[in-house]
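Participant: What follows is a predicted protein model with its sequence.
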Amino acid sequence: MVKHKNEFKCKWISWMLAFLIAFSCVLTACTPRRGTASSDSSSNPLKGADASGDTRLNVVTTLFPYYDFLRQIAGDSIRLTMVVPAGMDSHSFEPTPADMITIQNADLLVCNGGTMEQWLSQVLDSFGEGTGPKRVVTMMDCVDVVQEEIVEGMEEGEAHDHGHMHVHADGTVHAGDHDHESEDHAHSEEEHEPEDHVYSEEEHDTEEHIHSEDEHDMEDVAVHDEDHAQEYLDEDDGHGVEIEYDEHIWTSPVNAKKLAGVLAEVLAQEDPAHAASYAENCASYQDKLTELDAEFREVVSHAKRRLVVFGDKFPLRYFFDEYGLEYRAAFSGCSTDTEPSAKTIAYLIDKVREEQISAVYYLELSSPRVAEIIGEETGAEPLLFHSCHNVTRHQFDSGVTYLELMEQNVKNLKKGLS
């Protein structure tokens, strides 16, 4: 059953890619080639103007955190589009033909990387030489990554909504099939908006080391798959040991500060005319992230305990490692399971009682029901902890920011540690 689901998914993407190629050929025959739209295109490093004549750097990103970092740094100096729609869990996203065209036309594509964006690798591989995004930046390569872990009481789960990375004895990296079940996430029609996957800042409808198709690789942060391969241990039979990394790198404000710096540098390289503005805005934004970091450290320094309980998945390794916190949770960060066993719930209830924990947490775009059950049995208050991987459509349209979501986390974390 799982095999058939995965085969269908791959065939679906192949069909979409075939459609995209055919559609692109029609566009090529009917419109001028990118880069020749403006009279000064010979000195313009960008691909060229869009249909409306907008010659700003066309930046496309997959996830909300990078969308927000980019708009804080660049403001109106760039055209900015987010591919994964507001209200959708990024782990279950599948691109539409319109999404593929948006990605193809990007001057700069900012992605997260990792197995949750395996769909993007397929899309990029489908583009002919010189017809895809001018530059691709993979944010997971810009910071030190940590492995997914299973802690006491946590269900390992059988499902991830994406494949695993396998590193073999010869150092090669292979993205395996998603040999898992549970690919379906329940989201409301309002949250999904499946017919409109592309969200643009202009309309308010609105992806680890640097990865480039040109000669733009930044040597100080560029580490490729073969470097990661060295982090894998070889088994006696010559096959690689499978390691899965936590992909939610932005959850640490310290990481966020580094990521913002990388984005500002890349923007300056791609759009030198606004380099000074990007640097100034980034410095101001990094100051705010430093203040946020200090707030979390203040909360933790006065905490009665260091243990936090999640009646949900746990995508916060980077955050908890940064502040020296411990956790118990129903599932790991990338699990697509949503209903823990009675044994897991009982363990979490006992842990909350044993440690006299005052709050139990759940995540955005997720059901709070398990946290509520634990709360009903223990008196602990169910509270939201926002991983910031995405926001609701209403929040997106309202212009909510990473800093605003994290400030709410400061308040809710303080309740749980008191």
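Facilitator: Looks like it arrived, so ask away.
Participant: CA only for contacts and neighbour counts going forward, please
Facilitator: OK.
Participant: can you pull out the strands in the stretch 101-250 of the chain?
Facilitator: For the stretch 101-250 of the chain, the strands defined by DSSP state E, counting those that start in this stretch occupy 108-111, 135-138, 165-167, 173-175, 199-200.
Participant: What residues of the longest helix seen in the chain count as buried?
Facilitator: As assigned by DSSP state H, the longest helix anywhere in the chain is helix 2-30. Residues Asn6, Ile13, Met16, Leu17, Leu20, Ile21 are the ones in helix 2-30 that count as buried (16 or more other C-alpha atoms under 10 Å).
Participant: Val123 reaches Thr102, doesn't it?
Facilitator: No: counting by C-alpha atoms under 8 Å, Val123 sits too far from Thr102 to count as a contact (11.2 Å).
Participant: Next, show the common contact partners of those two.
Facilitator: The overlap between the contact sets of Val123 and Thr102 (C-alpha atoms under 8 Å, 6 or more residues apart in numbering) is empty.
Participant: tell me which of the buried residues of helix 2-30 is nearest to Pro315?
Facilitator: Asn6 (24.4 Å; C-alpha to C-alpha).
Participant: where do the strands sit along the stretch 251-400 of the chain?
Facilitator: 307-310, 326-329, 359-362, 381-384.
Participant: Just name the most buried of the ones you listed.
Facilitator: strand 359-362 (a mean of 28; mean count of other C-alpha atoms under 10 Å).
Participant: For it, name the packing helices and strands.
Facilitator: Applying 3 or more C-alpha pairs under 8 Å, 6 or more residues apart in numbering; DSSP states H and E, one finds that strand 359-362 contacts strand 307-310, helix 369-378, strand 381-384, helix 402-417.
Participant: Could I get the ones you listed in a markdown table, plus columns for distance to Asn44?
Facilitator: Output for the helices and strands packed on strand 359-362, formatted as a markdown table (distance: least, C-alpha to C-alpha, whole Å):
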| stretch | distance to Asn44 |
| --- | --- |
| strand 307-310 | 50 |
| helix 369-378 | 53 |
| strand 381-384 | 46 |
| helix 402-417 | 32 |
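Participant: let's bring in a second model and compare:
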Amino acid sequence: MKALWAKAALSSLAVSILLAGCGSDSGTNTATDAHSDAGSGRKLQVAASFYPMYEFARQVAGDLAEVSLMVPAGVEPHDWEPTPKDMALLSKADVFVYNGIVEGWAEQALSSAGSGDRVDVEASAGLERDATGGEQASDGDHAGMDPHVWLSPVLAQREVEHIRDGLSKADPAHSADYEANAEVYMAKLRQLDADFRAALGQASHKTFVTQHAAFGYLAREYGLTQLPISGLSPEQEPTPAQMASVVKEIKSLGISTIFFEELVDPKIAETIASETGAKTDVLNPIEGLTKDDKAQGLDYIGLMNQNLTALEKALNA
């Protein structure tokens, strides 16, 4: 039902955008005009779906582009749907950056807000994506696939490369700048990767429990095992049998920490913690910034370092 509603809403939005375009006398601010001006001092207009894509695009673009975030801060991106304003933004963008799979609305939105000149960058395209973070190539069938590749600093570098290539395609005059900016940021991601390897390589335990199965790629990268309470979607709730199984394994392994995330109700994690005598802590899937995150000046790197501190503490307890 939700999928049908989303398609109908997007179709309606497309009609509104088309009518608005037909009513314009000058035809300015269209995607075509944007591209024709890209090399003449006008900043590239980049729309990014949700926070990690926004941050990666912002780092690569530097001051050469205006990067707009579509999913607002503090909003869980799995359930978000674009408004007419968002569709208008997308229709006028020179570049659209999205992860893939997370944005269930993206395919229909791209069709509805179509522009032959816009460069659409699916940042996770071609990367290994599956339901557990294991080794399975993407084949275009997204059902049950894990989208959370940005939580691996190694795969995040590949996403940055894809974004770099997309910006360079849209604005070839500044391709060297995008290349340089991407390299600076990827150096930070390589350092982040090195920090994770050094801190987690000698951990006393190798299994961590999460409320949401978002950390499969991170776990695989660093030789860990993610034990999720619920599935890939934060909305999925475990059955009583699944809850009992997780409780049994937690007690068997002597796990002392149950991780939850800030944008999702922690009641399931708290129930499991109560059943096992464990404590709870935050492990952030970095799907969006909270008001507190923004107030503290935190970004992707800062939040990943917080995740590293939390994991190191839990795995050595």
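Facilitator: Sure, I can see it. Just so it is clear, the structure is predicted and the values come from calculations on it, not from any experiment.
Participant: Quick check: TM-score for this pair?
Facilitator: Here the superposed chains carry a TM-score of 0.88, computed using TM-score structural alignment, normalised by the length of the second structure; 314 aligned residues with a C-alpha RMSD of 2.9 Å.
Participant: picking up where we left off before, let me have the strands of the stretch 101-250 of the first structure in a markdown table, extended by mean neighbour count and distance to Ala342 of the first structure.
Facilitator: Formatted as a markdown table, the strands of the stretch 101-250 of the first structure follow (neighbours: other C-alpha atoms under 10 Å; distance: least, C-alpha to C-alpha, whole Å):
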| stretch | mean neighbour count | distance to Ala342 of the first structure |
| --- | --- | --- |
| strand 108-111 | 25 | 37 |
| strand 135-138 | 23 | 39 |
| strand 165-167 | 22 | 31 |
| strand 173-175 | 15 | 33 |
| strand 199-200 | 18 | 40 |
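Participant: So which of these is nearest Val223 of the first structure?
Facilitator: Closest among those, using C-alpha to C-alpha: strand 135-138, at 10.2 Å.
Participant: What count of nearby residues applies to Asp37 of the second structure?
Facilitator: 13 (other C-alpha atoms under 10 Å).
Participant: before we move on, what about the one 10 residues further on?
Facilitator: Look at Ala47 of the second structure: counted by other C-alpha under 10 Å, it has 26 neighbours.
Participant: swap in the one 3 residues further on?
Facilitator: Neighbourhood size, Phe50 of the second structure [other C-alpha under 10 Å]: 28.
Participant: Show me what it lines up with in the first structure.
Facilitator: Aligning on TM-score structural alignment places Phe50 of the second structure opposite Leu63 in the first structure.
Participant: pretty sure its match contacts Asn390?
Facilitator: Yes: contact criterion C-alpha under 8 Å: Leu63 of the first structure and Asn390 qualify, at 6.9 Å.
Participant: just to revisit the earlier point, contact partners for the match of Phe50 of the second structure?
Facilitator: Met82, Val83, Val84, Ser90, Cys111, Asn112, Glu207, His389, Asn390.
Participant: ok, those in the second structure, which still hold?
Facilitator: Contacts conserved in the second structure for the contacts of Leu63 of the first structure, using both residues aligned by TM-score structural alignment, their matches' C-alpha atoms under 8 Å: Met82, Val83, Val84, Ser90, Cys111, His389, Asn390.
Participant: Any chance of JSON lines for these, columns distance to Ser41 of the first structure?
Facilitator: Output for these, formatted as JSON lines (distance: C-alpha to C-alpha, whole Å):
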{"residue": "Met82", "distance to Ser41 of the first structure": "26"}
{"residue": "Val83", "distance to Ser41 of the first structure": "27"}
{"residue": "Val84", "distance to Ser41 of the first structure": "31"}
{"residue": "Ser90", "distance to Ser41 of the first structure": "36"}
{"residue": "Cys111", "distance to Ser41 of the first structure": "27"}
{"residue": "His389", "distance to Ser41 of the first structure": "36"}
{"residue": "Asn390", "distance to Ser41 of the first structure": "36"}
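Participant: Now the two most distant members of the residues you listed.
Facilitator: It's Cys111 and Asn390 that sit farthest apart of these, by C-alpha to C-alpha, at 13.8 Å.
Participant: corresponding residue for Val110 of the first structure in the second structure?
Facilitator: Using TM-score structural alignment, Val110 of the first structure pairs with Val97 in the second structure.
Participant: what separates its match from Ala38 of the second structure, distance-wise?
Facilitator: Distance from Val97 of the second structure to Ala38 of the second structure, counting by C-alpha to C-alpha, to the nearest Å: 17 Å.
Participant: Need the winner for burial among the helices and strands packed on strand 359-362 of the first structure.
Facilitator: strand 307-310 (a mean of 22).
Participant: Mind giving me the packing neighbours of it?
Facilitator: strand 326-329, strand 359-362, helix 402-417.
Participant: run the last query once more with 10 Å
Facilitator: strand 326-329, helix 342-355, strand 359-362, helix 369-378, strand 381-384, helix 402-417 (3 or more C-alpha pairs under 10 Å, 6 or more residues apart in numbering; DSSP states H and E).
Participant: These: which one's closest to Asp225 of the first structure?
Facilitator: The nearest among these, by C-alpha to C-alpha, is helix 402-417 at 29.2 Å.
Participant: Over which residues of the second structure does the closest one lie when aligned?
Facilitator: If you align by TM-score structural alignment, helix 402-417 of the first structure falls on residues 300-315 of the second structure.
Participant: Run the chain-centre distance for the matching stretch.
Facilitator: Computed by C-alpha atoms, centre = their mean, to the nearest Å, the chain-centroid distance of stretch 300-315 of the second structure equals 17 Å.
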